[in-house]
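Peer 1: pasting the structure only:
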């Protein structure tokens, strides 16, 4: 797919950003003749360090102020107020803020799993489907929330939307702690999930705001730590709290923890959306210079017209699904990662029952069964963080300096094989009641494989979507979390009918059959993108 070359050449934008109609329109109004044909100039450059080492950098150009044409943009390519020009320490601090709540929110989704037997005793519940839904309904909120929060963040900014959603997540923990029955608990957890969903999609936008293409792989690997590792830590903590203090205390402790992280985000976090920052600058210059005709270099939403912003928000609500379902590339990758994500929550919903029933463990220590998977995530984040960006820089150099987003998927094929291997290993070791350490180790490849495919695919969605990265990730999150909410509901009946061995083997064969998906996109994705451009 990517021919080799010994030379590095300036490259055109392989991301097809001009296919997004809004971006194309606003760019045509603000750029030079060169920029009209290429909204964001992405090029492979050579920079020399103090040593003789030369490093490939994929550089982007940004719209700048041209008051003669009533255009307001950045004060040059090195404008320090541009989030991509922030000092590295500040970039990672801001990403750390978003990642902190992105860790707490998914942790909240699974922390209740070990306490389900105690909740059943109090509520006199005997339905295993309700037990599974009490855990997975939180993920249903993850699917619904981004359809509102992502367009809000693109119109009004990342920071205010994220703060409001974090407060929503925190306050509904009180409802969960005081729930009088299982129906109320499920309802309150759904509301918690909606509030906790904002960080998952807005985080993708923050990464696009702060980091250039060649740094997004590492940034997204760090950001992905929360959504994947948080649900692993949750049951470990939840098991001890539920057994020692009662299942309701899980929610009181979550109230304090989420509240603390929310407060820290309110104090430390700053706005990074360039569209919103330039809008504020435009409004300020209109007043200072007395020039009401000034307009943002990004779009027309900077006008003080609530009707325009309302229309932008309504259009933005449909953008995540429009981007997803008009692009066969994004849809195929979304289905693949969503199926694997559904398997993750199926395991979260059933591991406690398996280790209580098969190994006689107490709920207090059942959370320790997730350690193998958590170790896999840790190994995965190290590998992905160290290899993702160097891989795309190397492939770009070998491709005559042309960067293609599909280069992000180069490592997915290797990692995808770990998923079925883990399911076969875990399933048959629990079926045959081998020593408990064997299935725990068997879950390690699942964590490693999921991290190895989740981070590159999400970074691919970010790269291909330009300023609408939050909407792109929202579409991915919608499908992924629907799978995560409903696949676990089939788990109890499937295991009852097929057993742990053949039940997990069935899932393993399905995962094996989906492995070609990222490989096909890696090889043919460039042509498909040109034939079916992403519609923003």
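Peer 2: Perfect, I can see it now. Since this is a predicted model, take the numbers as computed values, not measurements. Numbering: from 1, shown residues only.
Peer 1: Only C-alpha atoms from now on, for both contacts and neighbour counts.
Peer 2: OK.
Peer 1: which residues touch the residue nearest in space to the middle of the chain?
Peer 2: Centroid-nearest residue in the chain: residue 200, 4.9 Å away (criterion: Cα atoms, centre = their mean). Residue 200 sits next to 102, 227, 477 when contact means Cα atoms under 8 Å, 6 or more residues apart in numbering.
Peer 1: Now with 10 Å, please.
Peer 2: 98-99, 101-103, 105-106, 142, 145-146, 150, 162, 223-224, 226-227, 470, 473-474, 477 (Cα atoms under 10 Å, 6 or more residues apart in numbering).
Peer 1: any idea how far it is from residue 457?
Peer 2: Per Cα to Cα, to the nearest Å, residue 200 is found 14 Å from residue 457.
Peer 1: A further structure is provided below for comparison with the first:
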């Protein structure tokens, strides 16, 4: 048992670690099968390549350029100039910029008119609970269902048509909402918006993997996380100003103008990024001599990329084609749609749903509850309510800047203490910061209201709880990805589906919950965050056995061939 993590009894390495690591590759391939996620820890920039291309002469593979000329590229690009990995950097960054703009808009759509719920309920002649169901529950329930449809469509037919069609849904829904005269029309508009909004949350991460090499993905993924979370927090200060001076309908109108701009950008500057490439690798002669035919890895020759050498680069007009698929001809739509559902059986995914899903859900509850507090208790206007979200905004940026280096540092130190072996559970210690910050933030917010403290108290506590949520979300998602390295798309799709299901449940009775006392609701949210974060303890202890179970019984993630190749 290393550092409190129980060893697995089924997929553990058969020999002493020092013997195994020095054994010939053929012996390792034949005799060692390790728990998914368990791997050698290395700060070598080519450690990923050594794992990905075990038994291959790395010098024969394609390397980066300039200061990265010593890094073996993972994945290996083809010789086709249309391969997104071969795009010039300016084109990759432009595509990424369009993605981030769309992510911010998708995050903003949820709380866009949260501060106007009371007035809208009066205008449409419905209760506040009914308005909350239209603006919140209908949206997130649609998000969960739409994710199960969009994900297989993007895999089978490509990402570009899915991005464009989803933006059209979001645009139409927003236009309808801006002109809605009845409650039913408003409800329908939010359903349309949910269908469109569902795409960015799960598809952007996959698109980043399409256009960037592994060693380039750090900052794009970090900025994507910031864009997703801060799309929620940056909206109320802006929409509060619009609501106060122009009215709530103009919140929708300005948003659909922004959505029209997004659609234009996607049409011209978001080409298809899905690309089916063969593995372009060269077999190691030394490995060939040692391995029998049965032991040889299935590797394509370097010359396999020659079929792309004479391909012409697509023109700008050709890249604007709406459809370039299909890309997955082996699996049916139903098979692809079932993968995220099957991944819900993974204990690691269920842990993420109960933690990450709950934390993101609470961000929506915070938007509603804090607005009621600042208006009812502190007599803030719409502008004042919007300005209070600046503290969470700053806290999110600070947490996002710290959590990446912190998790890497902890992984490095814990792996060293574990004999150089990395376990995915080493991503979880940051949950201690969440445990402290979320508990203190939520409970402190509630107590500051109950005791009628200065408005600065809830503002500061709101910043603390958002700091904790950002760190907690990063730690949980990193853990899921490490546990499901070969099925991360399905696992993350399952997490998002579970998160949206939780959000639909909570938003359906948010106003009833808050009506019993906003102070009590925030204290209860703090207790729930503390309670769910304690799930981290059994995940730490039994996580390795859980990953073994995933590979052996659930068949969601395959067992690693070697410690290195996991």
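Peer 2: All right, it came through fine. Predicted model, so just to flag it, every value in this text is computed and none were measured.
Peer 1: quick one: TM-score?
Peer 2: Once superposed, chain against chain, the TM-score is 0.77 (TM-score structural alignment, normalised by the length of the first structure); 478 aligned residues with a Cα RMSD of 3.9 Å.
Peer 1: sorry, back to before: and the residue nearest to the centre of the first structure, which helix or strand is it part of?
Peer 2: Using DSSP states H and E, residue 200 of the first structure sits in helix 198-210.
Peer 1: now residue 331 of the second structure
Peer 2: Counting by DSSP H and E, no helix or strand carries residue 331 of the second structure.
Peer 1: Against residue 273 of the second structure, how distant is it?
Peer 2: For residue 331 of the second structure, the distance to residue 273 of the second structure (Cα to Cα) stands at 20 Å.
Peer 1: Show me which of these two is the more surrounded one.
Peer 2: residue 273 (22 against 11; other Cα atoms under 10 Å).
Peer 1: so the more buried one, which of the three states?
Peer 2: coil (DSSP: H, G, I helix; E, B strand; the rest coil).
Peer 1: The residue lying farthest from the centre of the second structure sits in which helix or strand?
Peer 2: The C-alpha centroid of the second structure is most remote from residue 289, which lies 43.2 Å away (Cα atoms, centre = their mean). Assigned by DSSP H and E, residue 289 of the second structure falls within helix 285-290.
Peer 1: By neighbour count, which bits of the helix or strand that that helix is followed by are buried? Give me those.
Peer 2: Counting by DSSP H and E, the next helix or strand C-terminal to helix 285-290 of the second structure is helix 316-319. For helix 316-319 of the second structure, burial by neighbour count (16 or more other Cα atoms under 10 Å) applies to residue 319.
Peer 1: Could you do stretch 81-95 of the first structure as well?
Peer 2: For stretch 81-95 of the first structure, the neighbour count (16+ other Cα under 10 Å) marks 82-86, 91-92, 94-95 as buried.
Peer 1: Can you name the residues in contact with it?
Peer 2: For stretch 81-95 of the first structure, the external contacting residues (Cα under 10 Å, 6+ apart) are 60, 62, 73-80, 96, 98-100, 203-204, 206-212, 219-220, 222-223, 265, 268-274, 277-278.
Peer 1: can you rerun that using 6 Å?
Peer 2: Contact partners of stretch 81-95 of the first structure, identified using Cα atoms under 6 Å, 6 or more residues apart in numbering, comprise 210-211, 269, 272.
Peer 1: With stretch 262-279 of the second structure instead?
Peer 2: So stretch 262-279 of the second structure is contacted by 84, 95, 158, 160, 210, 300, 319 (Cα under 6 Å, 6+ apart).
Peer 1: quick one, helices of the stretch 151-300 of the second structure?
Peer 2: Assigned by DSSP state H, counting those that start in this stretch, the stretch 151-300 of the second structure shows helices spanning 159-178, 183-211, 218-233, 235-245, 248-269, 285-290.
Peer 1: now these as TSV including distance to residue 362 of the second structure?
Peer 2: Listed next are those as TSV, based on distance: least, Cα to Cα, whole Å:
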stretch	distance to residue 362 of the second structure
helix 159-178	23
helix 183-211	17
helix 218-233	12
helix 235-245	16
helix 248-269	23
helix 285-290	53
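Peer 1: between those, which gets nearest to residue 444 of the second structure?
Peer 2: helix 218-233 (19.5 Å; Cα to Cα).
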